[in-house]
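pasting the sequence and the predicted coordinates here, then a few questions.
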Amino acid sequence: MVSRNALLAVPLLQAVAVSASNVDYTSHVNVFWGASTTGNDFPGASRPWGMVKNGPDLWVDGTDSYSGFLVNGNFSGFSLMHEQGTGGAPKYGTVSQLPLLGNVSQPLSNLTIGRSGTDHGSVGYYNATTAQGVEVELSAAARAGIYRYTFPAKSEAHVLVDVSHVLPSYRGMNLSQHYEGGSIRVFSDGHYEGHGTYNNGWNEAPNWTIYFCGYFDTPATKNTTYSATEKTGSIAQPNGYASSTDRAIRVGSLFTFRNVTQVTSRVGISWMSTEKACKNLHDEIPKGTSLDTVVKEAKAEWNDKILSKITINSTNETSLSLLYSSLYFMSLIPTNQTGENPGWNSTEPYYQDFFTFWDLFRCSTSLWHVLQPTFHEEVIRSLIDIWRHVGYMPDARSSNYNGRSQGGSNADNILADAYVKGVRGAVNWDDGWQAMVKDAEITPPNYPVDWLAPDSSTHDGRSALPDWKTLGYITTRFSRSVSRAVDYAANDFGLYQVALGMEKKDYVEKYLNRSRNWRNHWNPDATSLGFSGFVVPINESGFMPYNMLTSDGYWTDPYYEASAWEYSWTDVHDMAEMIKMMGGRETTIKRLETMFIPGADGTSGSIIYDPTNEPTFNVPYLFNFLDRQDLSVNYSRSIAKTYYTSGIGGLPGESDAGAMQTWLLWNMIGLYPLTGQTTFLIHSPWFDSMTIDLGGGKELKITSTGGDGNGDSDFYVQSLKVNGKAWKKNWLTWDDVFSRGGTLEFELGATAVNWTDGELPPSPAS
C-alpha cells in the first residue's frame, strides 16, 4: 500500500537540455498531478497524442481504474494502451505484461501482484516495484513501448504477456470491457506476434482488434503459451502458439529467464496488422535501443512540441508545475492514428480518442488552435473525414467507434470556432458544412440501443431532433431534455456562424432563429433563492415543476450532471437577451454572485458553482457582459487558486482529457474564449511576463506590472494596452492578438477600478 502523499513526480533520470533555449521544461511536470480518483490523470509514459500510453494497471475489487492507475491496489499488469483523465467507464488496458517470480502454475488466473514502496515518474518515464521485489521501468514512443525489468538475483524470473487483459468496470452499468478472442505466436528467434479482440467500455464499442509484436533483448530460457477456457482452465500449448475461440476466455504466453537480473522488452502495436506492429517497433525502438534513450527522446519531443509553447518569468515552483503539467495533460489525447485507421482508406489525418467534445469544446479546442495550429487543423480535417465514412462527426470516439453523445453534436461548435477564426488550410469547408447540416437535420437511428438512455441514440448526432425541429423545444419523452436543448441551441448558433461566413443565405436566418430556441425552455415563473426565470423541462401541455438546485442528474434526468441554476447560463451567444429575461443588469449581477456564496443553496459551506464539471466553465467570466470585469477577475481567480493545487489530488474533478487543465491555462493567460465566436473575455494574467508561441514566427506577449507576479494578490486590472494602444473594452477578438500575434500590457493593482468604457461583449443572437 502506498501513501497518498508519497506519489509524486520524481525525475529519476538526468534532465535533458533541449532546444535553443537549453531549458528542460519537463522538470516542472508532475506526472502524478490529478492522478487520484478525483482527476483520473494518466501518470505513465507517452508521447504527445501517442497511440502508446505505457503505464500500470492497478486492481482494487469494486473500484474502476479509468486510466489504469489507482493510489492503492495490486498490479494486474503494465499495458500499452490507456485513456487520459476520463470517467464513465475504463477503456483499454490492453497489450499487457506482468513480471512474476518463482513457480507460476496458473498464469492466466487473474493474477495480481502487490506494490512495494512508492511509484515514481517523470515525463516519458515510469518506475514501480512489485511486492516480489521486481523493479519495472517504462517508456514509450508513439506506437511502441519499452519495459526494463530488474529481478532479484538468483531468482526464476518470468514475464507474462497477457493478450486477454483489459481494464474492467465495476460500476454496474454494463459498460465493462470484454476480451472476445485472440492469439499469440512465439517464433524460433524468440520474438512474438499476435492480436486481441475486445469490445464495450464507456462508448459501448463493438469488437475492435489490436495487433502486437514484441521482442526481449535477452533470450528466454523457456516459453509456454497458454489458453484458458471456462471448462478446462489453463492449458499449456507446447508448440508456442495459442489462440482462443468463442469458448476461450484467456490467452497469453509466459517467458522464463534464468541467471539474469535485467531484461528489456520492446513491443510495437498497430490497429492494422502484426506486420505493421513490427514495423512500428523497428522504426521507433529498434534493436539495441536502451530505455534511457527512449526516455531522453520522449523528453526532447515534449519540450519541443508542447512545453516550450508558453514561457513565463516566474520562479514559483507551484505555478511552474501547474502551468507545464497542464500543457502536458492536455496533450495526451486525442490519439494521432494517421496511417492506423482500420475503418477506411484515406489521405486525410486520422485522430480518435475524443473523450469527449462535450468536455473539450468549451476551453480545450480553442487552446489547441492557439498553441497547436497544425494539430488543430488536422483534427478538424479528421472530424470531417469521419463524417464522410461513418455518417456523423463524433461527439466522442474511442476504439474507432463513435459514442457516447452526452448532449448535443458539439463537433459543430468546434468547426464553427475554427471557421470564424480563419482556419482554412487543407480543410474542405464545403464538406465541413455538409457534416454540420447532417447533425442539424437528420435524426440518427437508435441503434444500438443504449440501455441507460433507450429513448434515443447516444451513438452520434442529435437524437432529439424530432422535437427540436417541430416544436422548437425538447419534451421529456427524450432523456436529458433540458441540457440537450441548451446544447442544441449552441450547436445551431455554430451553423449560423458558418452559414453567415459562407454566404449560405437560405440557412442564416433559419439557424439564427433555432439558436434562440433555448428561450422556449425558459419559465419566467420558476423561482429559486429569490430569483425568477430558469430553463426547465417542458411538454406540450406546458412547463413542468422541478427543483432548480438538483445537480446530480444522469442519463435519464432532464439535466445532465448539472442543475437548472447552472444550465441557465449556457447560451452566451444570446447573453443580452438572457440578462433581460433574468430581470436586468443588477439582478443578474446578484444572481451570478449567488453562484459563489458559500451556503447560498442552504447547504453548509458549499457553493452552487461547480468547479468539478464543464457546464459551468464560463460562469465566473460572465460578469464581463454586465460591465463588472472586476468580479470576473475576483471569482475566476478564487476558483483557480482554491480548487487547483499541485498534488496528486490537485484537480477539482476528472481531468476529462485535459479539459480541467485548459480551463486553468486560460485563467493563467488572462483571457476566456467564447467558442463559436471570435470573442475573448479579458480578466487578468497571473505572471509578470508570458510569451505564447503561436506558430509561423508569431507570438503573443503578455506583461503585467503592479501585481504580485504569481496571481495571488493585486490582480485587479487598472489599465490595459493592446498592441501598444490604450484599450477600454473588457473583451477582444481573435484578429486583435492571435491571427498576427500581438501584445497585452496590463497594469494591475490591489483594488478594483472602472477602466472600461462600457462597451459590452457582443451577443450575436440577441
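In hand now; what should we look at? Numbers count the residues shown, from 1 in each chain.

going forward, measure contacts between C-alpha atoms and count neighbours the same way
Fine.

A helix includes residue 623, no?
Yes: counting by DSSP: H, G, I helix; E, B strand; the rest coil, one finds residue 623 located in a helix.

apart from its neighbours in sequence, what residue is nearest it?
residue 632 (5.3 Å; C-alpha to C-alpha, 6 or more residues apart in numbering).

doesn't the one you found belong to a helix?
Yes: counting by three-state DSSP, residue 632 falls inside a helix.

tell me which helix or strand comes right after the longest strand anywhere in the chain.
When the chain is parsed with DSSP state E, its longest strand is strand 205-216. Of the helices and strands lying after strand 205-216 in sequence (DSSP states H and E), the nearest is strand 222-229.

in that following strand, what counts as buried?
By neighbour count with 16 or more other C-alpha atoms under 10 Å, strand 222-229 contains the buried residues 223-229.

who are the packing partners of that strand?
On a contact count with 3 or more C-alpha pairs under 8 Å, 6 or more residues apart in numbering; DSSP states H and E, strand 222-229 meets strand 233-237, strand 241-244, strand 248-257.

was I right about the residue nearest to residue 623 contacting residue 621?
Yes: using C-alpha atoms under 8 Å, residue 632 is in contact with residue 621, at 4.6 Å.

give me the common contacts of the two.
residue 683 (C-alpha atoms under 8 Å, 6 or more residues apart in numbering).

packing partners of the longest strand of the chain?
strand 192-200, strand 262-270, helix 274-284, strand 401-402.

check contacts around residue 618.
Neighbours of residue 618 in contact, by C-alpha under 8 Å, 6+ apart: 362, 672.

do you know how far it is from residue 26?
30 Å (C-alpha to C-alpha, to the nearest Å).

could you do residue 311 as well?
When residue 311 is compared with residue 26 (using C-alpha to C-alpha), they lie 13 Å apart.

neighbour-wise, which of the two wins?
residue 26 (27 against 17; other C-alpha atoms under 10 Å).

how near is that one to residue 126?
14 Å.

ok, now residue 624?
44 Å.

neighbour count winner among those two?
Using other C-alpha under 10 Å as the criterion, residue 624 and residue 126 rank with residue 126 on top: 28 against 23.

which stretches of the stretch 301-450 of the chain form helices?
Listed in chain order, the helices of the stretch 301-450 of the chain (DSSP state H, counting those that start in this stretch) span 317-329, 357-360, 364-371, 373-390, 411-420, 429-441.

for comparison:
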Amino acid sequence: MNLHLKKNLAIGIAIASLFGCGGGSDQTSIAGAGATAAANSMAKNADPANIDESQADSDTVTKTALTNYVNPFVGTADSAAPATDPVPAGARGGTFPGATTPFGMVQWTPMTPSNGGQDQPVGYIYKENTIIGFPLTQMSGSGCSGNQGELPIMPTFDTSSVGVNAKPNFDHKNEAAKPGYYQVTLNDGINTELTATTRTGFGRFTFPAQSAIASTNKTPYLVFDATRTNTIASTTGVIKTEGKDALSGSTVGGKFCGARTYTLYFYAKFDRDITATISNGKANVTFDASKKPAVLMKIGLSYVSSDNAKKNLEQELPHWNFNAVRNAASHAWNKRLKTIQVSGGTDVEKRKFYTALYHSMLSPNTNSDVNGDYLGFDQKTHKVQDGRTQYVNYSNWDIYRSLIPLNSMLFPKETSDMLQSLVNDADQCGAIPRWTPVNVDAGIMPGDSGVATVGGGYAFGATNFDAKKALDYMTLVGSKADVQCTGDHVRDSVDRMNDYLVHGYAAMDNGWWAGSLTFEFGTADFATSQLAKALGDNMNYQLFLSRSANWKNQYNSAQKQLLPRYRNGSWLLNPQPNADMVEGNAEQYTWMSAYDARGLFNLVGCNTAAITRLDAFFQNLNAGMNLPNFYMGNEPSFATPWLYNWSGAPWRTQKVVRDVVNTVFSDGPGGLPGNDDLGAVSSWYVWAAIGLYPEVQAVSGLTIGSPMFDKVVIHWADGSKKLVIRASGAGTNSPYIQTLALNGKALDMPWLWLKDLKDNAKLDFTLAASQSQWGQDSSSSMPSFGLDGFTSLADALNNHGIGTDGQKTTRGLEGYTYDMGGWSYSSQALAAAGATPGASVSFNGISFTWPDGKSGLDNMVSQGQTITLAKAQAAGTLAILGSSTNASSAPSGKLTITYTDNTQASFDLRFDDWTLGGGSAKVGSYNKIALTSAHRVDQNGNTDSTKAYVYYWDAQLDKQRQVKSITLPYQTDNGALMHVFAMQLK
C-alpha cells in the first residue's frame, strides 16, 4: 500500500466520524474509501502470477491485487535521476494521478499551478500544494502546451479563490490515488473523490457537516470554468442549465504545439437540485448539502455535441452508485494489468512494473461516442464502423518504438482500432498523421512516425484493420515530395522530402533538425517495406527496403559517426544537439538504425569496435541531449542498450538494461527519467522488466535481455493461451543469462520470433550475478535487414526508372521515377536505342541482359548492396551499365570485389549525370556512352526533348582469383545517386 493511501486511511475514518455518512448505501464516501484501502493492503502479498482467474472476478481482495501495485503519482515530480541536459519539458514525467479507465476519453485529474507555464508539462506537479481545478481531460507526459486539461471543476466555499487566484489548499498526506480513483481532502475540509467510465466522470464532493458550514456562514459551491484549460489562459466557453439538476455546455480546447482548436462538449447531472450563477462561460453552482453532504455529480463528454455527451452519460452511467463505478474502474484496470502477471522480485520492483504497465494504457484515447459519432480531421461528423472505436492522441514519434508493439501484442483488438483510426484520419486529411492530438495532425517531431506506428502495430498482432489501404497511404507519403494532413507536411516539408528522394538524405541546407530526418524517414521506409512484404507487394518491399538504407548516406567514415550533410555532399562535422539533430546529438543518433545493426557495426569497425564504443556510451544512463551518452529519458536512445546482442556480447545488454531499471526508474513521484510521452518511457520499462524488447521496428520478433522476476505469465488475447517465463536465480543484481530454453529446447541466440511465443509457450532462463558467455557466437545469426542477401542483380533491383510515353506512372508519384524527382527514361526511346526489356545489349564486346521490368523495378540505386554470386567466377573485367541522377558532377563511390580467398579489391565506381546536366556537360574519361535515349518522360507520361544516356564503366580484375561477391558503394562523395541497370563479369 503506497504512502498516500496508508496515511489517508486514518484521516478518512476521522472525517467519516466527524461528518457522518450522509445516508444511503452509496453515501459511505470516506469510510468506503478507507475500507477499500484496507482491503487493498491485505491483498498486497498476493502473488499476481498465481491469481485464480475465477477468484479475480468475484473476490475483492484478489480483484484489486494488481492495482494495489500501481502508484499513479510516479512521474509527477522531477526525476530522481535527472538528465544533465533534459529535452524541453523533460525534467518531469508529466503524468497525472487522476481517475480514468484504460484508453479512456475522460481523464479527470487535479491541476496545479505551473509558474506561468514555465514548469512543463503543465498539469499536476507534485511539488505544488495548490489545486486550481479538476479538469476532465489530460495528456500523460506530453511535452507541449495545449495538453488538454479542459473544463476544470472546483469544489470551494470561496469562488474568488478558484483558478489563478487559488492559494495553497491541500497537503499530499490528505491525498490518495489508485487506478480509476482519486481522492483529496482540501484544507477547507471538502473531500473530493473522482472516478470514471470511458466517456464519463463521476465526482463525490463531501462538504463538512451543515453545523460547521452554518457557524462560519459558508456556502458550498462547485465552480465550472469553460474559459480556461491547462495552458490556455482564456478561451471560449458556454454553460447553460438543463432543468433543475443539470448543466450542459462546451469549451474550446486544443492548440497542442500550435495545432488548431476543437470543441469539447459536456452534460453534467447532479443528485439534487442546483442553483447556477452563470456568467461568460463560468458557472458557480450551489445546492443544499445540509442533509446529504456528499454531493454527487456525474458528467459525460463528447467532441461532437452536448446531446451526445448526454447520451454517453445515460448509457455508461445511468445510476448514482459511486462505489460501484469506482469498483468497476478498478476491475477494468485489474483485468488489463492481469495480462502480465509477475511473481518474485521485491515489492518496489512490482510497483515500478505495474505502474509502468498502467501508464502504458493511458493513451491513445477513445474519441467516438456511444452511438459511433466522432469528429473527423475534416471537421465533419463521422460514424465509426460497428464494433469499432475511434481513437485520438498519438504521440507517434514517441510511441512507435515500444508502446505500440506492446499494446499490439497484449491488446490486438483495441490497437487494431487505433490503427484503423489512423487510416480513417488519412481518409479525411490525405495521409496518416504523424503526431495527433484531438482530430488534427500537430505536425511536430521529425520524420513520418505515423507510418512506423502502423507498421509496428501490424507486426506485433494488431492486424484487424484496412492494412492494404494503410500501405497505400504509406507508399504515397514515401514517394511524393509533398503530402499534407490538415495543412501540415507529413514529412516535414517539400524541400526536405525532395532532398531525401533525390539525394537519399535530407540535407542540412534545410536548417533546424534536418540532420536527424534521414534516420526517421529511413525507419518509416523500413516499416513500409515490412508491411508491403507481409501483404505480398514485392515491388514496394524491395523499393522501400532499399530506401531504408539511406541512413548510410550520412555515415562519415572519418569520424565514424552519423552526421548531417549538405546537398553538395559536404559534411557538418560538429552538429549542435537539439538544433541540427532533434533532441539529441550525433553519437546518440549513430546507434538509431537498429534494423540494420550488422551493417552499422561493419561501418564502425565490426563487433569489437562497436563494443568499445557502446561501453563508453553507457557510462551515463540518462545523459540528456548534449553529452555523447545514453539518454533513457528520450526516445531515440531506446533501442541502443539491446544492440550488444548483435555484437557477440549479449551479457552487456543484460547488465546495462538491468542497471537502467535499477537506477534510473523508481516507485516514487520522481520515478521516471523524463517526460513519459503518453506512455512511451513506461512501456520501455515493461519490456525491460520481462526481458524482451521489440528492437527491430515492424518486424515481429523480440531480442532478449533478462527478466527481473522469478516468473512472468503473459496472457494472450484469445484468453486461453499464454507465455510463461521462468527465471531461476532472478534477482535485482542477477541479470546474466547462463542458459535459456524455449519449450524445453536450448537457445543460444538472443532473439525470438513472436510466432513461436503466441501459442502456449515456455521460456526458461537460468540467471546469475556473474556474466557468462551465453549467446557469444550468435552475432552473425541475429536478424539484420541490410542490403546484403542478394545472389544476382535482378534480386537487388529497387527503382522504377523506365516510363512509357503517354502513360502515368504509379499514382503519378515522384518516388516511382528514375531521378525520384519526376523524370524517367522513355521505354520507347530506349528501344529505339537498342535496349528492350529482357533482351541483350552489347557494348565494348560485352553482352548485358537488360532488365525486363516485370517486377515493376528496372534498375538499382547503389546503396551498399552486396551481391554474392550463386557460383564463384574468375574474370578479368567487371563491366556495369548505369548513370547518376541530380549530379552537378560525376559522383564517385567505393565498389569492392571480394574473392573466394577473402582478399578484396576496391575501385572508384563513377557515372556521369544521366542527362549530362541537361546537355551542358561532357562525358568523363571514366565512362563511355552505351545508349542514347532521344527524350525523357515524366511521371504523368509527358515527354520532353532532353537526351538521356546510359554509360559503360569497367574495372580490371585479377583473373587468377574467383569473384565471390560484389559490394556496391553505400554513398557517393557529392551526394548524388548512382544507378545500375546491368552488370557483367567477363
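Sure, I can see it. What you are looking at is a predicted structure, and each value in this text was computed from that prediction instead of being measured.

could I get the helices of the stretch 301-450 of the first structure as a markdown table with distance to residue 655 of the first structure and mean neighbour count?
Output for the helices of the stretch 301-450 of the first structure, formatted as a markdown table (distance: least, C-alpha to C-alpha, whole Å; neighbours: other C-alpha atoms under 10 Å):
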| stretch | distance to residue 655 of the first structure | mean neighbour count |
| --- | --- | --- |
| helix 317-329 | 8 | 22 |
| helix 357-360 | 9 | 25 |
| helix 364-371 | 11 | 22 |
| helix 373-390 | 20 | 20 |
| helix 411-420 | 19 | 26 |
| helix 429-441 | 27 | 19 |
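
can you list those helices in TSV and add distance to residue 146 of the first structure?
Shown next, in TSV, are these (distance: least, C-alpha to C-alpha, whole Å):
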stretch	distance to residue 146 of the first structure
helix 317-329	21
helix 357-360	31
helix 364-371	29
helix 373-390	26
helix 411-420	35
helix 429-441	39
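
circling back: give me whichever of the helices and strands packed on strand 222-229 of the first structure is most buried.
strand 248-257 (a mean of 25; mean count of other C-alpha atoms under 10 Å).

so which residues make contact with that strand?
Here strand 248-257 of the first structure has contacts from 107-108, 156-164, 179-184, 219-230, 242-244, using C-alpha under 8 Å, 6+ apart.

hmm, back to that, okay if I get the buried residues of strand 222-229 of the first structure as TSV plus distance to residue 470 of the first structure?
Below are the buried residues of strand 222-229 of the first structure laid out as TSV (distance: C-alpha to C-alpha, whole Å):
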residue	distance to residue 470 of the first structure
223	65
224	64
225	60
226	59
227	56
228	55
229	54
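
tell me which stretches of the stretch 451-600 of the first structure form strands.
522-528, 531-535, 538-539, 542-543 (DSSP state E, counting those that start in this stretch).

deepest-packed of those strands, please.
Using mean count of other C-alpha under 10 Å, strand 531-535 ranks as the most buried of those, with a mean of 21.

could I get the helices and strands packed on strand 222-229 of the first structure as JSON lines with distance to residue 751 of the first structure?
Shown next, in JSON lines, are those (distance: least, C-alpha to C-alpha, whole Å):
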{"stretch": "strand 233-237", "distance to residue 751 of the first structure": "72"}
{"stretch": "strand 241-244", "distance to residue 751 of the first structure": "70"}
{"stretch": "strand 248-257", "distance to residue 751 of the first structure": "65"}
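
of all those, which one is nearest residue 644 of the first structure?
Proximity of these to residue 644 of the first structure was assessed by C-alpha to C-alpha; the nearest stretch is strand 248-257, lying at 42.0 Å.

sorry, back to before: list just the one of the strands of the stretch 451-600 of the first structure that sits closest to residue 636 of the first structure.
strand 531-535 (22.5 Å).

next, the angle from that closest one to strand 522-528.
With axes from the mean of the first three to the mean of the last three C-alpha atoms, to 10 degrees applied, the angle from strand 531-535 of the first structure to strand 522-528 works out at 130 degrees.

packing partners for strand 531-535 of the first structure?
Using 3+ C-alpha pairs under 8 Å, 6+ apart: strand 531-535 of the first structure touches strand 522-528, helix 564-567, helix 575-582.

turn those into JSON lines, columns for distance to residue 727 of the first structure.
Listed next are those as JSON lines, based on distance: least, C-alpha to C-alpha, whole Å:
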{"stretch": "strand 522-528", "distance to residue 727 of the first structure": "36"}
{"stretch": "helix 564-567", "distance to residue 727 of the first structure": "32"}
{"stretch": "helix 575-582", "distance to residue 727 of the first structure": "22"}
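
go through the ones you listed and name the closest to residue 409 of the first structure.
Of these, nearest to residue 409 of the first structure by C-alpha to C-alpha is helix 564-567, at 16.8 Å.

how distant is that closest one from the center of its chain?
How far helix 564-567 of the first structure lies from its chain's middle: 23 Å, per C-alpha atoms, centre = their mean, to the nearest Å.

in the second structure, what range does that helix match?
Here helix 564-567 of the first structure aligns to the second structure at residues 586-589, judged by TM-score structural alignment.

many thanks, have a good one.
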